[in-house]
Each structure stands twice: as C-alpha cells, then as structure tokens.
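Asks: mind folding the following:
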Amino acid sequence: MEKQITVMSKTAFAKMVERAYTTPPLLQGNKGTLASVITSHFAQMSLQNNVWKRDTFRALLLQLHAEGCFTLLKNPGFIAVLANISAFGNKTVRDIQGWKKETAVPEAQLASLIRYSFAKYPVPEFLEHVFNTDKKVHMYWYIQLGRGDSVLALSGFPVSYTSSMAHWFRLTPPTYTVPQAIRRAQALGYGATTERAEVIAWSVLANGFENEVFWAKVVQFVAKVKEEVSLDKLQVVLEHLEALRVQQPDINMKGRTWDALLRQAEMWKAEMVKRNDAAGYMQWKPAEITDFYKAEGNVVYRTVQLTSSEALYEEGYEMNHCIAEFTDDCALGEAAIFSLRAYNSNATDTDFRRILTIEVCLKTNDILEAKGKYNEMPTQEEDKLVKEWAAKEKLTFSCEYYDGFYEPPTEEVREEQYTVTINGWCIALGAIIVLLIRGCVA
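Replies: The predicted structure follows:
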C-alpha cells in the first residue's frame, strides 16, 4: 500500500511548522510525509546565520495555509520553491502576511507570491521560473530588477550587453529559459530577425557562456546572415566552430560566409562520422521487448529497436539529440533504445517520420525517458502511445520520464484533508520543469 502525505487542519499544521522551525538543523531524511519534507528544508537553514531564511519559510508556509493554498502545500516541488524564496527573505519588499490568494491554480499562486515578495517594479515573467531551479544568481537577478536595477547592472551577468540587448531581454516571452533569453536578446541587439533570434536561442549557444568573446562574434555573424538558417544546420556549424576553436584559440569570424562555412561544417561532420564508424562500430543483441504496432487510419505507429552504434548515431543526427552517447549502455545490456515512428500505411518501410526516441532501463524494465526532436517532451497523444506500448510489455515509468511531461491530477482537493502519493511526486516535479519550458506560470 502506498505511503501518503497528509495536510492537516489549520491548528495542527501550525503546530507542525513550529516543531520543524524549532528543530535543530540536523541531517533530516524525507520519510514520505509533509512534516519530513518541511523539516528537511528547515534543516538546511542555519539557526545562527541568515536566520531570516527560517523566519521567512515559516511565514510563507503559515500564510499559504491560512489562504487555503492546499494543492500547493501538498507538492514537495512547490515547497522547494518556497525554500528558494526564503533564501532571499531579507530582501522582500512587502510583508509576507499581507499576501492574498487570488486564484486556485498553484503555479499562479507561486507567481503571485514571487511578484508580491520581490517586485516593486515590473520584472519579465520568464524570470519567475528561476525560483524553480537551483540558480541562486538568476533569482538574485529577479530581485535586482524588482527593486528597479537595470539589466546592465545585473550581478555576474555572463554576456556584455548593449542598451538594445537589455531592452530585448526585458521583452523575452515567458516560455524561454534564462540562457535562451540571454542569447535571444543578444541576437536581436545585433540586428537579427525575431525568427533568427529564436533559432540562436534554441541552439547549443544557450548551453553555456564560456569563451564568450569568441561566441559573441559568432552570434553577431549568424544574426546578420542573409541566407536561411535552420536550427539543424546551425548546430552542425556550431559544432564545427567549436572543434576549430579548440585547435585554433585565436580563430575569428572575419571574411567568412555562411554558405562556405556550412559546406565546411557538413564535410567535417561527414568525416567525423566516418572516423567514428571505423573506430567504434558496435552491435548488440536486441532486448526481449516486442516492438509496438498500432494502425490509425492511414497511419501506422511502430517502434523500432536500435541495435547498433550506427543506428543510434543516425537517430541522434535526425532527431538532433545525444542518443548516440548510449552506445556503451546498450552494448553492456543495461539499456535498450527504441525509435517510435509514424508510417503511411501505403508507403514503404523507408518512408517514415521519427516521433520519439525512448530509453528503457533493462535492469528495472523502466522507461526512463522519451524525447522528440531537439529533446522536446512528448505531446499528450504521443504519451498515450508510449503508455499503451508499456502496458502491453509490462514496462513501468521512472521519475525521469516525467521530467517535463505533466498531466494535472483529477482528484478533488479538500480543504482540511487530502493526500498525495509518493509516486505522484514524480509528476509534480515534472510540472516544475514544464514551467521552465512552457511558461505555465501565469
């Protein structure tokens, strides 16, 4: 029988919070109860230093319970957001006890609470999501903007911005992550179109900001290219440039054209594939899992198990993700990789569309993840196909599978007593990541 977290009445909840608040900050484990979740967060807040963290965390918990935010309080992931807010409890601009609930949606409640706590001045909505992460510097940027500081004055900002770039940063759509927002605004400041800036934002340029002197010049170059620049082509060019940069630290972009650079990059990529194939071709025995088959009208959905390093590379290349890195796991019999594809019922086996790449852990028979092109999360329709196949093959789902895919709970929330299963935590944590990607926080 599954363990459950129980949220108690107002008086009992207040007593529980007070006990957790006064408990010495010793190492605490999560025992599957709301009390243990809250106590473990208090345990990470010193009694001697930065006492405002504990005081703010207590005030947040009590105010949210008093306002009837029960769905929020039963979610361990949302409680972690409250702990992050509390880390800046000495920088709040309003009294926590003055916050009032205006919506029944927990994500919107968190967004409202963040704005109430830190924003005297407008802050871009996408930055509300940073309190769902472990990036304290990004949280501090929210606080700086909320108190009226300029984007150009943000502490530890990794890119040298112009006033135009700072303007575009503030206008970032809510669905962007912080690194994507930085690259998008940078590209727009260099004169890129909105479409080109979006391609740059979704490329590997948003993976980090090391060697920024060089990569800023690359962003400027790509922003001004007149030819069409698709994401897959840009990724190949960026990989090629990184290889050149490692070999030639003084490399620059002067005198380069997009067409010539793309040709060089594709030739380099083809050569790298040949070298890798020659050096590391591997093949392995397929796992004893039957492929999925389902016909719907003129479309046939099938999974194809990938049983060679060449097949993994081809899948990764076409889907623009890193599944080729799983070669050793598959060869050792630890993982099995499947490609979910859509075929026209009247077409040949070579005429298909790749939908998802699915990883199965053979030790536990868990589906660890299913990712679309560019590591996109499954749609609800695609998720149904995966679950239908899993049911037939008696495959289960790990928490990692829900890292980004979320289905809202259907059970009714009661004011005084309600529960959430430990297995449900995985779904709840997935919802936090969705906020980063899809901008669910209103």
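
Asks: from here on, contacts and neighbour counts on C-alpha atoms
Replies: Noted.

Asks: surely Met282 touches Tyr313?
Replies: No - here Met282 lies out of contact with Tyr313, judged by CA atoms under 8 Å, at a distance of 11.2 Å.

Asks: which of the two has more neighbours?
Replies: Neighbours per residue (other CA atoms under 10 Å) separate Met282 from Tyr313, with Tyr313 holding more: 22 against 16.

Asks: to check against the first, give me the structure of this:
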Amino acid sequence: MSARARKQSAQRWLDRALAENQPFSQYRKFYWNLIRVVRSRSSILEIPSGEFPANVHRLGPLVRALAEIARRRKHWISMPELWDNTETSPWRQFRSLMRHLFERYPAPDFLAYHWMTRRPIEWGHYLYLHMAEGFSVRRFMPRSEIPISPQAAKFIRDVPPHLGPYSGLRWAQIRGMGGSIELANCIADHTILRDESTDEPFWESVLRFVIRNALLSLVEVMEIIHFLNEQKFEPGEDVWGLGGGPLPLQPDLTLKGRTLRSLRRHMANWRDDVLRKRPELAKKTFDWPRTEIAPLVHQDGDAKWLIFELLSDRALKLEGVAMNHCVETYVGECLGRKSSIWSVRIQRSGTPKRMVTVEVDPRTKQILQAQGKCNSTPTAESKLVIQRWAEQEGLTMSTTD
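Replies: Below you'll find the model as predicted:
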C-alpha cells in the first residue's frame, strides 16, 4: 500500500469513528463545532505517520473523549472558539483544552488525562468535573471506598498523570499516611492495590504496616501484598492446588500484633502453618499409576538411599511442605502423565530423611530437575545416588538441570 493510500485509509477510518461516536441530537452541534475547532487549532486529531491501521489506534480514545466532552456541555465555562492553544504535543493540547472548557479551579492532571484512556471509569469524569468546580475530593459523592483523609487530600494534585482514578486515590492515600513517593509509585503501579478492594480497612492496616517498617525494600513490599491477597482473598484451589477448595486459605489473616520478623517467618512457612490448622488438606484425593521406571534402594555403608515415585496429590503436598517448594502444584502434570515426581531419601537410623525431589518426563525418560529443600542444589552425595539410579533405569539428564 502506497503512502497516499495509507493516508486515505486512515482518514476514512477517522471520519467513520467521528461519525459513529457523535452524541445524541441535543449535543451534536456542540460536538461537531468542537471537532472543527480541534482540527483547526491543534494536532489532537492529526493522523500520525506509519502503517495503517496501527498509526490511528491512539486516536480512538481521543475521539471518544471529545464526544464525552460534548455531552458535558452544561459544565463548559467557555466556548471552544475562544481556546488559545499554545502547546505542541497532542497530549498537552488536550490537557489545555480541558482547562479551557471546564476548570474554574485547577483540577488534577491524572483525572483530566483519564478521559483519554481506552476504558475510562465514569465516576472519574464526575470527580474531575467536581474538582474543576473547586470542590474538595473529600466532598465527592459517590466516593470511592479508598479512604481519603485530610492529609491525603493535600496530595491529590501531585498524583502522577499516568495513574487512573483508583490508583491515583491510592497514591494520595499512601502519601497522606507518610509513605514516600517511591512507595506510593510502587504500590499504585505494580500491585493489586492499584484497584479498589473489597476490604479497605484491612489494606489500610497493611499500608500502615509497610510504612512503619520503612526499611522494607519495594520488592518485599510487593511480595507481602501479593502474599496477603492470595491467603486472605483468593480461592484456596488457586493458591494451595487441587483440594484447596473454593474459599481462601486464611480468611481471618490479620497483621494485628505481628512484627515484620513474624510475618516473614509466616510467609516462609505458610504451608506448614496452614496444614497444622487444616490437616484435611493433606488427605489423598487423586492418585495415578506407576510409571515403568523402577525405584532404587542403595546401601552405602551405614546409609540406605531410597528413590521412589510419589503417586498421589497427598504425597506431593507432604513433599512440598517438608521440602518447602512448590511440587504440590504438579498434580495436573502427574495426572496427565506429563511428569513423574520422585523423592530421594536417606536412612541412617529411624525415619528416612528427605534430601531431593526429582521430576522425570515419563515419555522421554529425561530427568528435568532435581531440587533440594527450598529449591537448593542437591548435595554431591545425593547427585551420585541420582546418577546411579539414572544409569540403572536408562534416564538422561536435562541440559538445563
């Protein structure tokens, strides 16, 4: 397609989008007058260079935003014809237009730019108009469930412009609590708290906890929020694996009385903690037949080594709890015969001690991985025993192991 043909196709697409998004008759004349002014005084609707249709994708949200602006005609404080545009960037031009049409008082940039997003939240429009009239965010109804204190309201105009209404309010909430800009950016951008939650009092306690423990790294903050959300709100089936059930594993989980040290310990040992409270999670609910690979019993001095296949989801859960890794999530692969899980143990006296968990592909007879406790590298002694077993059964080692 030639450059001229691409431009013509893009222009037809834009003309069709403008026509399809025009509002009802009572606002239609204001809409087309707005479009005329925007085209004559800015590059907001200018077709960017590039291959069609990729080059016009950014214009879709802008067209819808202009239609929404026309529908809010009763909130205009000035007519488009009086707009004095001095900006060069389309995005800044749009922001200038919003100021001209709506803002008796300066409104936050993040609420103005939200009009241009692909999926705008309607109450975000109302909040923008509310603040453009000069009213406080704390007087806005309907309000988000995210609490905005007087301290948080002071930061509402400092919210980064790329954030949406929910994440923007979250950012201001964190800053109002005394959180740093870096912490507010991290949580509002990269965690589930960028959206409104179903239990804001709980998450407020979490935010106060991470702010109080100021030495936490941002990575650990994200890990804590992810962990708490999984344990308290996500279905157990998704977190624990098959047999976890539809309800959360720890719906009563709270940070009340917890220290950072105790929370870290619980995050590292949560499977043991949950299993003690809910022993039914260790009950066998699925099993599968043995593979053709034989187990190993090897005597080495006073030590007896055993390698045997785990054949139920209960066995995988117990192995995962004891070894502190995620082998219990392999139930589906084992049922589908895509994986075979083996436990390597040593017995010198008493109960055999778990040393390594091994995954084998039963179709190719390849050892895919061998992990010690907490996904550590197996000891040299364990590796020798696994090698002996591999030679006995004709198993090959993965090149990535």
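
Asks: Phe209 of structure 1 - that's part of a helix, no?
Replies: No - using DSSP: H, G, I helix; E, B strand; the rest coil, the assignment for Phe209 of structure 1 is coil, not a helix.

Asks: from Leu59 of structure 2, how far out is Ser2 of structure 2?
Replies: 21 Å (CA to CA, to the nearest Å).

Asks: neighbour count winner among the two?
Replies: Ranked by neighbour count (other CA under 10 Å), Ser2 of structure 2 and Leu59 place Leu59 first, with 18 against 8.

Asks: tell me the contacts of the nearest residue to the more buried one once chain neighbours are set aside?
Replies: Take Leu59 of structure 2 and drop its neighbours on the chain: the residue closest to it by CA to CA, 6 or more residues apart in numbering is Leu45, 6.6 Å away. Listed by CA atoms under 8 Å, 6 or more residues apart in numbering, the contact partners of Leu45 of structure 2 are 38-39, 59, 62-63.

Asks: looking at structure 1 now, which of those still hold up?
Replies: Compared against structure 1 with both residues aligned by TM-score structural alignment, their matches' CA atoms under 8 Å, the contacts of Leu45 of structure 2 retain 62-63.

Asks: which residue of structure 1 is paired with Lys304 of structure 2 in the alignment?
Replies: Matched to structure 1 by TM-score structural alignment, Lys304 of structure 2 sits unpaired.

Asks: the equivalent of Leu241 of structure 1 over in structure 2 and Cys334 of structure 2: what is the separation?
Replies: Applying TM-score structural alignment, one finds that Leu241 of structure 1 aligns to Leu228 in structure 2. Shown here: Leu228 of structure 2 relative to Cys334 of structure 2, a distance of 29 Å by CA to CA.

Asks: same deal with Phe24 of structure 2?
Replies: Taking CA to CA, one finds Phe24 of structure 2 at 59 Å from Cys334 of structure 2.

Asks: neighbour-wise, which of the two wins?
Replies: Each of Phe24 of structure 2 and Cys334 has its neighbours counted (other CA under 10 Å); Cys334 has more, 24 against 12.

Asks: so that one sits in a helix?
Replies: Yes - assignment of Cys334 of structure 2 by three-state DSSP places it within a helix.

Asks: nearest spatial neighbour of the aligned residue in structure 1 for Gly124 of structure 2, chain-adjacent residues omitted?
Replies: Alignment note (TM-score structural alignment): Gly124 of structure 2 maps to His138 of structure 1. Nearest non-adjacent residue to His138 of structure 1, counting by CA to CA, 6+ apart: Val130, 6.1 Å away.

Asks: report the contact partners of that neighbour.
Replies: 138-139, 178, 436 are the contacts of Val130 of structure 1 under CA under 8 Å, 6+ apart.

Asks: ok, and the most crowded of these?
Replies: Leu436 (24 neighbours).

Asks: what sits against that residue?
Replies: Applying CA under 8 Å, 6+ apart, we find Leu436 of structure 1 in contact with 126, 129-130, 132, 175-177.

Asks: secondary structure element holding it?
Replies: Per DSSP states H and E, Leu436 of structure 1 falls inside helix 422-438.

Asks: that helix aligns to what range in structure 2?
Replies: The counterpart of helix 422-438 of structure 1 in structure 2, using TM-score structural alignment, is absent.

Asks: what span of structure 1 is stretch 345-356 of structure 2 aligned with?
Replies: Using TM-score structural alignment, stretch 345-356 of structure 2 lines up with nothing in structure 1.

Asks: actually stretch 71-84 of structure 2, not the one I typed
Replies: Aligned using TM-score structural alignment, stretch 71-84 of structure 2 spans residues 87-100 in structure 1.

Asks: list the buried ones in that stretch?
Replies: Across stretch 87-100 of structure 1, burial judged by 16 or more other CA atoms under 10 Å covers 87-89, 91-93, 96, 99-100.

Asks: would you list the residues you listed in TSV and tack on secondary structure and distance to Thr396 of structure 1?
Replies: Shown next, in TSV, are the buried residues of stretch 87-100 of structure 1 (DSSP: H, G, I helix; E, B strand; the rest coil; distance: CA to CA, whole Å):
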residue	secondary structure	distance to Thr396 of structure 1
Ala87	coil	37
Phe88	coil	40
Gly89	helix	41
Lys91	helix	44
Thr92	coil	44
Val93	coil	46
Ile96	helix	42
Trp99	coil	42
Lys100	coil	41
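
Asks: run a quick neighbour tally on Glu382 of structure 1.
Replies: Glu382 of structure 1: 16 neighbours (other CA under 10 Å).

Asks: give the equivalent position in structure 2 for it.
Replies: In structure 2, no residue is paired with Glu382 of structure 1 according to TM-score structural alignment.

Asks: Asn344 of structure 1: neighbour count?
Replies: Residues within reach of Asn344 of structure 1, counting by other CA under 10 Å, total 16.
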